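Novice: The amino acid sequence is not available; the structure is as follows:
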């Protein structure tokens, strides 16, 4: 599933008891439509997001930044301290694409991080019979 929304606060990196780290942040996703009465209706859903792959992205996830996320969604329900039932949505993020709009745009260029990691993987060129590749090709 993919969602696009705006961060509601700066991301936080948490270290768990087993020394694993997770980036937690919240995203607001708005949708609007025109009702039969002609009135414009806007609905906003809030997702509590977690990103387990790399914590370095947290510095770019600042309040107001527009992000495109890929991952899976799950629902949760609980009873608060006053006995009131509550519900929320979790988003287990596997890919983050920044689109700007927050304080991160002043710091650096947009970053696209995926489960494969932030660094590109380069494959070695395989040449048959141990010969050198022909470097004078025009392409």
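Specialist: Thanks, I have the structure now. What you are looking at is a predicted structure, and each value in this text was computed from that prediction instead of being measured. Numbering: from 1, shown residues only.

Novice: From here on, just use CA atoms for contacts and neighbour counts.
Specialist: Will do.

Novice: Just the helices from this protein, written as ranges.
Specialist: Secondary structure of the chain (DSSP state H): helices at 104-107.

Novice: okay, which residue is most central for the protein?
Specialist: The chain has residue 96 as the residue nearest its centroid, 3.2 Å off, counting by CA atoms, centre = their mean.

Novice: Leaving out the residues flanking it, which one is nearest to that residue?
Specialist: Closest residue to residue 96 apart from its sequence neighbours, by CA to CA, 6 or more residues apart in numbering: residue 69 at 4.8 Å.

Novice: Structure two is appended below for comparative analysis:
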């Protein structure tokens, strides 16, 4: 049986990222993102509903989040849902749902009024393999303008 486990979120950070350094030297960053939607209820009253999502980033993505993300920032996240079961101090079994991100896109300009060259967005993605080595996504290549075909010379057409 095949399945797909993919989550795409665009939201605002509810707190500064929490950074943990593992004994191996790797890093894990966690934070919450709020996503909101608005709709009109049966009475015609505008209602806004907010959902909170716990995000987890590893290694290089964790380094990027630690360096660039702050409370209130807008971030685009792609990842997969992870459910973890654990027992608390009172011996009660708990369940936590997290999004383990493999793509992080910083949305909006840099602090201090500067904007990034990519229109205020920076993208970072994890490799599709099982290792946690991450590399920045390549920037899109601009397309050349189409040839001016108003001259009517069909011999210059490439097809």
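Specialist: Yep, that arrived. Remember, predicted model here, so these are calculated numbers, not experimental data.

Novice: The residue nearest to residue 96 of structure 1 -> structure 2?
Specialist: Under the alignment by TM-score structural alignment, residue 69 of structure 1 pairs with residue 77 in structure 2.

Novice: do the same with residue 16 of structure 1
Specialist: In structure 2, residue 16 of structure 1 lands on residue 22 (TM-score structural alignment).

Novice: count of neighbours near its match?
Specialist: Residues near residue 22 of structure 2, counting by other CA atoms under 10 Å, number 10.

Novice: residues contacting it?
Specialist: residue 28 (CA atoms under 8 Å, 6 or more residues apart in numbering).

Novice: ok, which stretches of structure 1 are strands?
Specialist: Under the criterion DSSP state E, structure 1 contains strands at 2-7, 12-15, 21-34, 40-51, 66-79, 85-98, 112-113.

Novice: now, of these, which is deepest in the fold?
Specialist: Comparing those on average neighbours per residue, with mean count of other CA atoms under 10 Å, the densest one is strand 2-7 at a mean of 20.

Novice: Now do the contacts for residue 30 of structure 2.
Specialist: 17, 18, 19, 54, 55, 56, 57.

Novice: for these, which one is nearest residue 110 of structure 2?
Specialist: residue 17 (17.0 Å; CA to CA).

Novice: OK, contacts around the nearest residue to the closest one once chain neighbours are set aside?
Specialist: Nearest residue to residue 17 of structure 2, sequence neighbours excluded (CA to CA, 6+ apart): residue 31, at 4.9 Å. For residue 31 of structure 2, the contact set (CA under 8 Å, 6+ apart) comprises 13, 14, 15, 16, 17, 18, 54, 55, 56.
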